[in-house]
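J.: Task: produce atomic coordinates for the following.
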Amino acid sequence: MDTRIELPLENTGDGGTGAGPQDRGTGPPVVVGLSGPLSETTAHPLVDRLGALLHRYGAVVADVSRIELTHSGAVHAFTEAAARAGEWPDVRLAVAAPDMTTAALLVSSRVAERVPVHPDVATALAHLDDRPDLVRGWWHFGVDPRAPGDARQHVRRVCHSWAVDEDAREAAEIVVTELVTNAVEHAASASVVEVERTAHALRLTVRDFDSAPLPEVRLPEPTSPRGRGLAMVAAVATTWGVEAHRDGKTVWAEMATV
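T.: Here you go, the predicted model:
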């Protein structure tokens, strides 16, 4: 019999589930019966509680058949909880939404891309191991010479879990190594790496916090041991670009997958 936890949304801040990051396990999935108003006020503690349950159980079905949706944006609590808890398949969250209006909102708001939506609990449990349309992971690295290697290992690990083909995986490893190396050696900056997989693409971004002018791609001198980072990214990515921020930049690259 599946474990079921009742979670009134008015009480999501009281810590009553007893779940925490230190309790992570790999047991059977848990069904969380939500009830009450899902609003801007209750969405934030719901993120924390679902995240804690995902840490503890690994797999959760949120039964929303008894919620009252009072703010459409509150449905993003489900994607935020999944993103905070970790990467698929270590973290698996699905929503059982018998109400067609709620289900349609979850689809139109693109929540269903990251957190699959099903018409009932039984169907959600049966498909809990199916990979969502979009899977994502992110990591923070300091100004550390080990950061490029650590980032490459993370990318390799999730690409294996997400069944990314070898060509796209190798390209992603090159991209993340070059970009995190640039953040450490040239920008002397911490970095945030994010990678996501859709049906036909792998997108990788590296955010740094260096306010220097945006870089340009240029071919270095043949004898130069440095300056090849963005040229390598341009060579292996299907498409790429740079976005400026007031406190740094994000370099992104996409690789086609099969």
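
J.: going forward, measure contacts between C-alpha atoms and count neighbours the same way
T.: Noted.

J.: what about the helices in the stretch 51-200 of the chain?
T.: For the stretch 51-200 of the chain, the helices defined by DSSP state H, counting those that start in this stretch cover 77-85, 100-108, 111-114, 121-126, 147-161, 166-185.

J.: I'd like these as CSV, with distance to residue 64 and mean neighbour count appended.
T.: CSV is the format used below for those (distance: least, Cα to Cα, whole Å; neighbours: other Cα atoms under 10 Å):
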stretch, distance to residue 64, mean neighbour count
helix 77-85, 11, 22
helix 100-108, 9, 15
helix 111-114, 14, 21
helix 121-126, 10, 17
helix 147-161, 29, 18
helix 166-185, 37, 22
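
J.: Any chance of CSV for those helices, columns distance to residue 59?
T.: Formatted as CSV, those follow (distance: least, Cα to Cα, whole Å):
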stretch, distance to residue 59
helix 77-85, 10
helix 100-108, 19
helix 111-114, 14
helix 121-126, 9
helix 147-161, 16
helix 166-185, 26
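
J.: What is the neighbour count of residue 63?
T.: Residue 63: 25 surrounding residues under other Cα atoms under 10 Å.

J.: hmm, I was thinking of residue 40
T.: 16.

J.: And residue 96, by the same measure?
T.: For residue 96, using other Cα under 10 Å, the count is 24.

J.: Go ahead and confirm it touches residue 117.
T.: Yes - counting by Cα atoms under 8 Å, residue 96 touches residue 117, with 5.9 Å between them.

J.: Find the residues that touch each one of these two.
T.: residue 124 (Cα atoms under 8 Å, 6 or more residues apart in numbering).

J.: Which stretch among the helices of the stretch 51-200 of the chain approaches residue 61 most closely?
T.: Evaluated with Cα to Cα, the helices of the stretch 51-200 of the chain place helix 121-126 nearest to residue 61, the distance being 6.7 Å.

J.: and stretch 194-206, which residues are buried?
T.: 194, 195, 196, 197, 198, 201, 202, 203, 204, 205, 206 (16 or more other Cα atoms under 10 Å).

J.: contacts for it?
T.: Taking Cα under 8 Å, 6+ apart as the rule, stretch 194-206 contacts 133-139, 155, 162, 168, 172, 175-176, 179-180, 191-193, 250-258.

J.: Would you work out how far apart the start and end of that stretch are?
T.: With Cα to Cα, to the nearest Å applied, stretch 194-206 spans 7 Å between its terminal residues.

J.: swap in stretch 181-201?
T.: First residue to last in stretch 181-201 (Cα to Cα) measures 24 Å.

J.: Stretch 123-140 too?
T.: 36 Å.

J.: Pull out the buried positions in stretch 35-48.
T.: 35-40, 42-48.

J.: ok, these vs residue 121, which is closest?
T.: Distances from residue 121 to the buried residues of stretch 35-48, taken by Cα to Cα, are shortest for residue 35, at 14.8 Å.

J.: Another sequence for comparison is provided below:
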Amino acid sequence: MKLIILAFILSITFHFLFLTKIESPKEQMYDKPSSSKKIDKSSVHFVKLQPKVKPQKKTEPKQEKVKPKKQDRPKKYKEVKIPKQNIPKRDVIKKPKKIQKRPTPKVEAKPTFTKDIPKKTQREKDIEKRSLENFLLAEPVPLDKELLDDITKSYINLYGEEYNSFTKVQKVFLQKNLKDIGRITQKYLRYPHIAVRTRQQGMNIVEFTLHPNGDISNLRITNSSGYSSLDENTKETIEYAYKDYPRPKTPTKIKIYVYYKLY
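T.: Now for the predicted structure:
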């Protein structure tokens, strides 16, 4: 019986100690506001939250700058009047300017003729008169043989009596242009190399028909120089030179001399 009572007392003490250890943390939890302990509503006060107001910057009133009067301004410097002095002026030496000479254009002095102009002879006057008439007339009139120059006369003498059978237009063309045709031919003439080596010289007479379009036909040597190289060279020369010949109004027979001379 005693043992049962002792065991009961021990069990009660153990239970008491155990409960005290467990209850102590529970009491701490009840003390916290987030615990499940009941809150008395009468002790709760509600507060209304107001919106945040940004603090305004204090604006100080602008103060007008007042300019100090001239009298109040401090003087920076004193005005000192310096008496004028008569300072002698220095002589300024001016440097002479460099003048560039422009090149003077060369002017060719034309000779002045002081001699008296020779008077024209009666023969020259007649030639001018007839040439003017030929210019004005539709059909020109040939000049007399006596009024022609010596070279033109020598060319016309090659025709003989055949010259009289030509028309007036042909005669006028021959009188005016035979000399020029001979001069153009001599300008184109080149001495053959073989003839130069063998010292060949001479004169031949060539004949051809000159047409209004500038062509030539019936080219032949009527009087040989005695050397075939010179005769062939004359034909070749005329075949080059005929493009510069004056052109007649009608087909006209041309006869000229061709000279070969070594100097």
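
J.: Need the TM-score between these chains.
T.: TM-score of the superposed chains, computed with TM-score structural alignment, normalised by the length of the first structure, equals 0.22; 86 aligned residues with a Cα RMSD of 5.2 Å.

J.: still on that earlier bit, what about burial for the contacts of stretch 194-206 of the first structure, which qualify?
T.: Here, 16+ other Cα under 10 Å leaves 134-138, 155, 162, 168, 172, 175-176, 179-180, 191-193, 250-257 buried among the contacts of stretch 194-206 of the first structure.

J.: mind listing which of these are in strands?
T.: Counted as lying in strands by DSSP state E, out of those, are 135-138, 191-193, 250-256.

J.: Now render those as JSON lines, adding distance to residue 241 of the first structure.
T.: What follows is these, written out as JSON lines (distance: Cα to Cα, whole Å):
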{"residue": "135", "distance to residue 241 of the first structure": "21"}
{"residue": "136", "distance to residue 241 of the first structure": "19"}
{"residue": "137", "distance to residue 241 of the first structure": "20"}
{"residue": "138", "distance to residue 241 of the first structure": "19"}
{"residue": "191", "distance to residue 241 of the first structure": "17"}
{"residue": "192", "distance to residue 241 of the first structure": "16"}
{"residue": "193", "distance to residue 241 of the first structure": "15"}
{"residue": "250", "distance to residue 241 of the first structure": "8"}
{"residue": "251", "distance to residue 241 of the first structure": "6"}
{"residue": "252", "distance to residue 241 of the first structure": "5"}
{"residue": "253", "distance to residue 241 of the first structure": "7"}
{"residue": "254", "distance to residue 241 of the first structure": "9"}
{"residue": "255", "distance to residue 241 of the first structure": "13"}
{"residue": "256", "distance to residue 241 of the first structure": "15"}
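
J.: Quickly check these for the two that are furthest apart.
T.: 191 and 256 (24.1 Å).

J.: Out of the ones in strands among the buried ones among the contacts of stretch 194-206 of the first structure, flag the one nearest to residue 111 of the first structure.
T.: Nearest to residue 111 of the first structure among those, with distances taken as Cα to Cα, is residue 135, at 11.7 Å.

J.: Thought residue 114 was touching that closest one, still the case?
T.: Yes - using Cα under 8 Å, residue 135 of the first structure is in contact with residue 114, at 6.3 Å.

J.: Hmm, residue 207 of the first structure is touching residue 192, no?
T.: Yes - assessed by Cα under 8 Å, residue 207 of the first structure is found in contact with residue 192 at 5.1 Å.

J.: other SSEs contacting the longest strand belonging to the first structure?
T.: In terms of residue count, the longest strand belonging to the first structure (DSSP E) is strand 59-69. Applying 3 or more Cα pairs under 8 Å, 6 or more residues apart in numbering; DSSP states H and E, we find strand 59-69 of the first structure packed against strand 30-38, strand 92-96, helix 121-126.

J.: Among those, which comes closest to residue 103 of the first structure?
T.: strand 92-96 (8.5 Å).

J.: tilt between that closest one and strand 30-38?
T.: Strand 92-96 of the first structure runs at 50 degrees relative to strand 30-38, counting by axes from the mean of the first three to the mean of the last three Cα atoms, to 10 degrees.

J.: now the angle from strand 92-96 of the first structure to helix 77-85?
T.: 170 degrees.

J.: Just the buried residues of strand 92-96 of the first structure, please?
T.: 92, 93, 94, 95, 96.

J.: quick one: the strands in the stretch 151-263 of the second structure?
T.: 202-210, 216-223, 252-260 (DSSP state E, counting those that start in this stretch).

J.: Counting by contacts, list what the second one packs against.
T.: What it means is strand 216-223 of the second structure. Counting by 3+ Cα pairs under 8 Å, 6+ apart, strand 216-223 of the second structure packs on strand 202-210, helix 228-241.

J.: The same query, at a cut-off of 10 Å, please.
T.: strand 202-210, helix 228-241, strand 252-260 (3 or more Cα pairs under 10 Å, 6 or more residues apart in numbering; DSSP states H and E).

J.: Output those as JSON lines; include the columns distance to residue 218 of the second structure and mean neighbour count.
T.: Converted to JSON lines, those look like this (distance: least, Cα to Cα, whole Å; neighbours: other Cα under 10 Å):
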{"stretch": "strand 202-210", "distance to residue 218 of the second structure": "5", "mean neighbour count": "18"}
{"stretch": "helix 228-241", "distance to residue 218 of the second structure": "11", "mean neighbour count": "17"}
{"stretch": "strand 252-260", "distance to residue 218 of the second structure": "9", "mean neighbour count": "19"}
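
J.: got the ones you listed as JSON lines, with distance to residue 15 of the second structure columns?
T.: Shown next, in JSON lines, are these (distance: least, Cα to Cα, whole Å):
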{"stretch": "strand 202-210", "distance to residue 15 of the second structure": "169"}
{"stretch": "helix 228-241", "distance to residue 15 of the second structure": "160"}
{"stretch": "strand 252-260", "distance to residue 15 of the second structure": "173"}
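
J.: Select, out of these, the one closest to residue 173 of the second structure.
T.: strand 252-260 (8.4 Å).

J.: Now do the closest one against strand 202-210, angle only.
T.: Going by the same axes, to 10 degrees, strand 252-260 of the second structure makes 160 degrees with strand 202-210.
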